[in-house]
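>>> Any chance you can model this:
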Amino acid sequence: MQKSQLDTVAAATSDPTREQPWADLGLKADEYAKIREILGRRPTSSELAMYSVMWSEHCSYKSSKVHLKQFGELSQETPIGPMLAGIGENAGVIDIGQGYAVSFKVESHNHPSYVEPYQGAATGIGGIVRDIIAMGARPVAVMDPLRFGPLDADDTHRVLPGIVAGVGGYGNCLGLPNIGGEAVFDETYLGNPLVNALCVGVLKHEDLHLAKASGVGNQVILYGARTGGDGIGGVSILASETFEDTGPAKRPAVQVGDPFMEKLLIECTLEIFAAGLVAGIQDLGGAGLSCATSELASAGDGGMVVHLDKVPLRDSTLSPEEILMSESQERMMAVVEPADVEAFLAICKKWEVEASVIGEVTDTGRLEIDWHGERVVDVPPRSVAHDGPTYHRPFARPDWQDALQADGAEALARPATGEELKATLLKLVASPNLCDKSWITDQYDRYVRGNTVLAQPSDSGMVRVDEETNLGVAISTDCNGRFAKLDPYFGAQLALVESYRNVSTGGATPLAISDCLNFGSPEDPAVMWQFAEACRGLKDACAELGVPVTGGNVSLYNQTGETAILPTPVVAVLGVIEDVTRRTPSGFQAEGERIFLLGETREELSGSEWAHVVHGHLGGLPPQVDLAAEKALSQLLVEGVGLLTSAHDVSDGGLAQTLVESALHRNIGASVAVGDDAFLGLFAESTARAVVTVTEADADALVALAAKHGVPLTPLGRTGGSELTVEGQFTVALDEVRTAWSATLPAALA
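All right, here's what the predicted structure looks like:
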């Protein structure tokens, strides 16, 4: 925003016709007119700055909230107990028993990570961690679902190393294990990578904190890093506009992260919580002070006065507008009773965290902000934070959808001989989406803090919550954008059930979800149809599976010019396990064990990795969703803890990929029979399936358990040796498979 003479409320009243740069700040003409109507005058430049960032797509959900509201209609009960905090809070909070709760959420930092990969990804991790802190929880782990353009594209080589380094650098410095995520490659993400970040934290029920400013006379304290010029407008504006084909232009600065300050902020905040010194708290993320002040005031008693000149600055030349729009990182805002201010500031001093009293709670019903004694903001806080525009964007099934769905994979040429099947397997395991991701995950500390139970490449991440009882939680994130393109309703459900299945294979009972809905421009009716269908699909599946939506994030305008990304509704499922020492591992554990396939295999190849990698084909209908079968499989897997020696879900790449990953886990081979149609048996991607192993002595018990839950059970073969044999078709040495599987990323990114 252009610096100019101080624009006060008095000046706005006496000079109503002054031209203002509302369009440059991303506001529409009718939105600017609405602001004038709310205020009964033109806004000051500071007010205009606040409304522009808070009414942005990223902060206000103005195009998506009409569809998101259906998530609030779901039951708030989980298989364990009530949801303690949900949609509208900084993060969801779930009761997991024994007096414990967990807070978790997944969010996006897509556009900043394209502009500045390292800092964009790093501050994405920092922001989601602060959301978890703000709920009163100690962060215990992070995850990173990532999407990139083709692996051989120049821009992928520009953004991928920086994004991975940013995720690892920030998380490692915080001492948080990275226990899972994804790295998916598709041409639609070229120029628009997706960087989604998840954090999970642990708290006792009584430690829950909410974002509200209540109690007239209570003091408003800003603490953490100083406010600078980095990230002015930041993600709030950056994520609310389509990238142009011409490349970076007119884009706000990306925030700069300092993980060491964030670590101090975490410990300082948790000690403040333990001392009982906080009446309300909010992290500063998107929209910075504009968001924190307006949301705290709106959710509390409705009034707050802030002295903006008391905000500690890194750059003394910043104007009030810039201070309000800055998204500088590592900052929190707390509401503290006057008698507790001294103790609050003492704890901050102990942790070398700068803190300043910048205002207090009032009963005026107004958010009033002064700059050196001059009033620059006087607004109803709810009009900024919660009563922004609501768009009923037109949406319609696109004309091309029928033709896309009619173009199935059934007619594609298939391998016919054993040697061709072997070559197909080796080609698929070496493909970017199925290959070994340790080039990425080795840059992350997966075991710091000592409570990581499962991490990559296991089906889900798992952490121990209580060291005495071994209570733990498991989390998985998933989405197949190709499936969502073929049918967004079922594509969203497929993302959900894969995460649900992944949590179950480890032995955890799925409890709840968080989602990060990544789509193209909402101004395109076809994109809005995809979004609406995905939301409807998630709601229907959650209702049937009995898992509530605790919150999440919407990321729109993910497209470059006219090219939208694949619709990518990433779904994170959190589950609870009573004893992490009894979890089920993902890979084969010993030789001579029986291998079984749970679930039914159908001819479902459209949208598959085989069609994508071998034929470059996308068309047809995605695999069938059977929620009752998924629920039955989950119950079997949870009840089977202690009986099953390993369990691995069947998804991308089909049974072939599952067998390869299970075998390479401990370098234990297998000999299997996959039925009369070996190609279909190996590469179909039917859902509600898992490969499990048991000892010979326990085979009958597994048969009985499968019958009890009505889950189809197919004997496949036995573990053992140093080869993978598909009987009657081919044998391949595990060393050859491992070479193909592990070479792809290092060769491309060396």
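
>>> CA atoms for contacts and neighbours, from now on please.
Fine.

>>> for this protein, which residue is closest to the average position?
Closest to where the C-alpha atoms of the chain average out (C-alpha atoms, centre = their mean) is Val106, at 2.8 Å.

>>> contacting residues for the closest residue to that residue other than its chain neighbours?
Nearest residue to Val106 in three dimensions, chain neighbours excluded: Leu198, at 4.1 Å (C-alpha to C-alpha, 6 or more residues apart in numbering). Shown in contact with Leu198 (C-alpha atoms under 8 Å, 6 or more residues apart in numbering): Phe104, Lys105, Val106, Glu107, Ile125, Ile128, Val142, Met143, Asp144.

>>> Kindly reformat the residues you listed as JSON lines and extend each row with secondary structure and distance to Val691.
Formatted as JSON lines, those follow (DSSP: H, G, I helix; E, B strand; the rest coil; distance: C-alpha to C-alpha, whole Å):
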{"residue": "Phe104", "secondary structure": "strand", "distance to Val691": "29"}
{"residue": "Lys105", "secondary structure": "strand", "distance to Val691": "29"}
{"residue": "Val106", "secondary structure": "strand", "distance to Val691": "29"}
{"residue": "Glu107", "secondary structure": "strand", "distance to Val691": "31"}
{"residue": "Ile125", "secondary structure": "helix", "distance to Val691": "33"}
{"residue": "Ile128", "secondary structure": "helix", "distance to Val691": "34"}
{"residue": "Val142", "secondary structure": "strand", "distance to Val691": "27"}
{"residue": "Met143", "secondary structure": "strand", "distance to Val691": "25"}
{"residue": "Asp144", "secondary structure": "strand", "distance to Val691": "26"}
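
>>> one step back: hmm, the residue nearest to the centre of the chain is touching Asp515, no?
Yes - Val106 lies in contact with Asp515 (C-alpha atoms under 8 Å); the separation is 6.2 Å.

>>> okay, and the common contacts of those two?
Common neighbours of Val106 and Asp515, using C-alpha under 8 Å, 6+ apart, are Gly552, Asn553, Ala572.

>>> neighbours of the first one, just the number please.
Looking back up the chat, that one is Gly552. The number of residues packed near Gly552 is 26, by other C-alpha atoms under 10 Å.

>>> so how far is Ala512 from the residue nearest to the centre of the chain?
13 Å (C-alpha to C-alpha, to the nearest Å).

>>> number of nearby residues for Ala122?
Using other C-alpha under 10 Å, Ala122 is surrounded by 29 other residues.

>>> State whether it and Cys173 are indeed in contact, as I suppose.
No - the criterion here is C-alpha under 8 Å, and Ala122 misses it with Cys173 at 10.6 Å.

>>> Quick one: end-to-end distance for stretch 433-440.
13 Å.

>>> hmm, back to that, between the contacts of Leu198, which sits nearest Glu696?
Met143 (36.6 Å; C-alpha to C-alpha).

>>> what about that closest one, neighbour count?
With other C-alpha under 10 Å as criterion, Met143 counts 28.

>>> residues contacting it?
Asn178, Ile179, Gly180, Gly181, Ala197, Leu198, Cys199.

>>> if we can go back for a sec, tabulate the shared contacts of Val106 and Asp515 in CSV, adding columns for secondary structure.
Shown next, in CSV, are the shared contacts of Val106 and Asp515 (DSSP: H, G, I helix; E, B strand; the rest coil):
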residue, secondary structure
Gly552, strand
Asn553, strand
Ala572, strand
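
>>> Please generate a structure for the following sequence too, so the two can be compared:
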Amino acid sequence: MSLDTVATAQANPDASQPFAELGLKPDEYARIKEILGRRPTSSELAMYSVMWSEHCSYKSSKVHLKQFGDKAVKTDALLVGIGENAGVVDVGQGYAVTFKIESHNHPSFIEPYQGAATGVGGIVRDILTMGARPIAVMDPLRFGPADAADTRRVLPGIVAGVGGYGNCLGLPNIGGEVVFDETYLGNPLVNALCVGVMKHSDIKLAKAAGAGNLVVLYGAKTGGDGIGGVSVLASETFESKGPAKRPAVQVGDPFVEKVLIECSLEIFAEDLVVGIQDLGGAGLSCATSELASGGSGGMKVQLDKVPLRDPSLSPEEILMSESQERMCAIVEPSKIARFLEICEKWDVTVTVIGEVTDGNHLEITWNGELIVDVPPRTVAHDGPVYNRPLAQPAYIDAVAKEVINVPLPTTADEIKATVLKLAATPNLADKSWVTDQYDRYVQGNSIQSQPDDSGMVRIDEKTHLGVAVATDANANWSYLNPYEGAKLALAEAARNIATAGAKPLAVTNCLNFGSPEDPGVMWQFAESVRGLADGCLEMGLPVTGGNVSFYNQTGAVAILPTPVIGVLGVIDDVRTRTPMSFDRAGLDLYLLGETENDLAGSEWAYMHDQRGGIAPTADLQREMRLIDLLVAGRTKKIFSAAHDLSQGGLAATLTEMVLRYNTGATVQLDNVGLALLSETPGRVVVAIDPARTAALTSEAASQKIALTKIGTTGGDSLVINDAKISLVELRKAHTETFPKLFG
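Got it, this is the predicted structure:
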């Protein structure tokens, strides 16, 4: 096939081009021609198609995501906000922490191991490009029914991919979720979060400034994997018969990435780069156009200099390839020799592929022929923006009228049977089968991880300064009321950090939804964004960035609206954290917060095939007072343990607490069925030494948080009213589910 150059495009203006196959609409193609004043070359078409895809351009979500800026919290803690590879916050003592969460859903359905592995690799590079050392990862996961054949196909591969890549990088996996629901059948959600740490002076940005500076590609060679990944795979609904288009999923090599991390950190330490960008979604198309538009706008690239794994790749394929473990840096000529020297030391492939110019176009040549000549901002930032139709789905009013009618236990036998049934259900069962495949302790700074409410890592070994991170989403509540669901997920993630005694500081998000072309899905999305933006404003927490994943849909069946909210908090001394559970007898157990009749969207209702009713309403003022109480409880040494109530209510919380250190408890509850199974938000169980009763009572009163004594710790059973459940029997129920399902 002859090379399609800019000159050819001008000479043959009417040549037909496969824009539709590349995911572009006719009006989008017309807009590209209008920008260029001619038809695009095939290489330009490749670049626009990947960069204007839903996954890269946020064309359906931009109009709503603006709220995160419009309602932004003014805080000195935010050092880098939305728009860069990841947000950065000040955590004190001269340290900055960067964190972000992204999705790799569709690739993980097609190729579970590589899809999940490269999801981890991509988010780690996003953190690295900010100038930070990655220190921990997390992985919120969603699957179809636990006993479904396809879940048995994808779950083991996805878990192995997350563990295999992260473990090889030497990054502890400190948290996440595994949730099952039939709407994720055929559309598993693989969200990956990474946290990195640096000094304030180390922050790096994606910009190509300074004419004459060099464009340097380093890391792995470019191959044919992942071509069209973001434009076709992540930006299209799966048909009910399975995906029609199956571009090659990216293939990762964690050992190459580990070397790339160390090489990059040494380069950063010597201040050898002006700008830096990783090659993730959209590959070189993204890196070159974003760096150029982030800087002065002019750049020349010689595409034939790109080192290839597969020499048969066409220019278009090289521009679209999403091969992993690659970075693009802007380096001053005076520093290039040292840059190359460091790459050679680490045995990292490195090539100068171009230079920054004083023009305003991105020009790419192939063996001396001009094949791309575009204003870079039109590729990277000025893509189409859709204000898509949205309408409240009919089901919203219908489910609100439904009355939750589930059996509530009253007798000792019923209480015991209920607690054992909840302990064994896949959404609440022990997840050790999953988490034991992850290294939680590598690097030696993990303070807590699964099954704690949040993950926590120490970032300074002298002062013991640390950060805590939690991710949460309750898709059942978001289904009933997307606005409240997003607020409730935010509140839960913040509460999960506070139970350990850390103070919430900043928010990231991964918004997973069905097709944006469905007005009902678009309404769910818009309401979720509005809820999260309002909630963050009220709680004084900045949104530092995130990810939107649309088209999580098989045929007409969309996933439940699943906004995964990540909250990062800071703790001045990790040695003083409040543990999740108690390890001795003689402590008093108290419930913080009031219990209402909140069975709508609960796990117990779901287990009885009921998904209706009215979701709880988030009381964020009370949540903030509860957070203050939990942080004070740590600093004033009031609590021996604290554990959040969420899915499964008090029954699940007590199960997890007594099994953690094999220490029983005796609990007395009024209205026992509702007390055990309600999922009213804003509640925490705390254990205290009886000598601290007055201190707890005083703190709770000052924060206007309801306080109820429910029992004491000790023994070898969980005793609830007249029901006695031996810890041996409870542990058997809780731990056998996953090995039985997945071998």
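
>>> follow-up on the earlier one: Throw the shared contacts of Val106 and Asp515 of the first structure into a markdown table and include distance to Trp741 of the first structure, thanks.
Converted to a markdown table, those look like this (distance: C-alpha to C-alpha, whole Å):
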| residue | distance to Trp741 of the first structure |
| --- | --- |
| Gly552 | 33 |
| Asn553 | 33 |
| Ala572 | 26 |
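
>>> Which one of those is nearest to Phe531 of the first structure?
Looking across those and measuring by C-alpha to C-alpha, the closest to Phe531 of the first structure is Asn553, at 12.7 Å.

>>> which ones are touching the equivalent of that closest one over in the second structure?
Matched by TM-score structural alignment, Asn553 of the first structure corresponds to Asn547 in the second structure. Asn547 of the second structure makes contact with Ile101, Glu102, Ser103, Asn509, Cys510, Leu511 under the criterion C-alpha under 8 Å, 6+ apart.

>>> how much space between Asn547 of the second structure and Pro172 of the second structure?
Asn547 of the second structure is 22 Å from Pro172 of the second structure, by C-alpha to C-alpha.

>>> follow-up on the earlier one: so what sits against both of Val106 and Ala512 of the first structure?
In contact with both Val106 of the first structure and Ala512: no residue, using C-alpha under 8 Å, 6+ apart.

>>> The alignment partner in the first structure of Ala398 of the second structure and Leu621 of the first structure: what is the separation?
Superposed on the first structure with TM-score structural alignment, Ala398 of the second structure falls opposite Ala403. Distance of Ala403 of the first structure to Leu621 of the first structure, computed by C-alpha to C-alpha: 11 Å.

>>> do Pro389 of the first structure as well
Applying C-alpha to C-alpha to Pro389 of the first structure and Leu621 of the first structure gives a distance of 36 Å.

>>> For those two, indicate the residue with more neighbours.
The neighbour comparison of Pro389 of the first structure against Leu621 (other C-alpha under 10 Å) goes to Leu621, with 23 against 19.

>>> what sits against the more buried one?
Contacts for Leu621 of the first structure (C-alpha under 8 Å, 6+ apart) come out as Gln405, Ala406, Gly408, Phe483, Leu486, Asp487, Ser606, Gly607.

>>> Check the residues you listed and tell me the two furthest apart.
Among the contacts of Leu621 of the first structure, Ala406 and Phe483 lie farthest apart (C-alpha to C-alpha), at 14.0 Å.

>>> For the two, work out which one has more neighbours and name it.
Counted by other C-alpha under 10 Å, Ala406 of the first structure and Phe483 do not tie: Phe483 has more neighbours, with 28 against 12.

>>> Now which residue in the second structure aligns to that one?
Checking TM-score structural alignment: Phe483 of the first structure goes with Trp477.

>>> aligned partner of the residue nearest to the centre of the first structure in the second structure?
So Val106 of the first structure corresponds to Ile101, using TM-score structural alignment.

>>> OK, contacts around the equivalent of Ala618 of the second structure over in the first structure?
With TM-score structural alignment as the criterion, Ala618 of the second structure lines up with Val625 in the first structure. Residues near Val625 of the first structure by C-alpha under 8 Å, 6+ apart: Phe490, Gln493, Leu494, Thr687.

>>> Can I get these in JSON lines including secondary structure?
Output for these, formatted as JSON lines (three-state DSSP):
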{"residue": "Phe490", "secondary structure": "helix"}
{"residue": "Gln493", "secondary structure": "helix"}
{"residue": "Leu494", "secondary structure": "helix"}
{"residue": "Thr687", "secondary structure": "coil"}
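
>>> Top of the residues you listed by number of neighbours, please.
Leu494 (32 neighbours).

>>> Next one: that residue from Tyr189 of the first structure, what distance?
The gap separating Leu494 of the first structure from Tyr189 of the first structure is 20 Å, by C-alpha to C-alpha.

>>> Could you do Gly520 of the first structure as well?
11 Å.

>>> Mean distance between whichever strand or helix holds the match of Ala398 of the second structure and the second structure after superposition?
Element membership for Ala403 of the first structure (DSSP states H and E) is helix 401-406. With mean C-alpha distance after the TM-score superposition for the first structure, helix 401-406 of the first structure departs from the second structure by a mean of 0.9 Å once superposed.

>>> outside of that helix, which residues touch it?
Under C-alpha under 8 Å, 6+ apart, the answer for helix 401-406 of the first structure is Leu486, Leu618, Gly619, Gly620, Leu621.

>>> Read off where the helix or strand following that helix ends up in the second structure.
Sequence order places helix 418-429 as the next helix or strand after helix 401-406 of the first structure, per DSSP H and E. Helix 418-429 of the first structure lines up with residues 412-423 of the second structure when matched by TM-score structural alignment.

>>> Tell me the buried residues in that stretch?
Within stretch 412-423 of the second structure, the residues scored as buried using 16 or more other C-alpha atoms under 10 Å are Ala412, Ile415, Lys416, Thr418, Val419, Leu420, Lys421, Leu422, Ala423.

>>> Mean per-residue distance, it versus the first structure.
Averaged out, stretch 412-423 of the second structure is 1.2 Å away (mean C-alpha distance after the TM-score superposition for the first structure).

>>> which residues touch that stretch?
Contacts of stretch 412-423 of the second structure (C-alpha under 8 Å, 6+ apart): 409, 428-430, 604, 648, 651-652, 655, 673, 720-725, 730, 733-734.

>>> Map the residue nearest to Val106 of the first structure across to the second structure for me.
Checking TM-score structural alignment: Leu198 of the first structure goes with Leu193.

>>> Right, I'll call it a day here.
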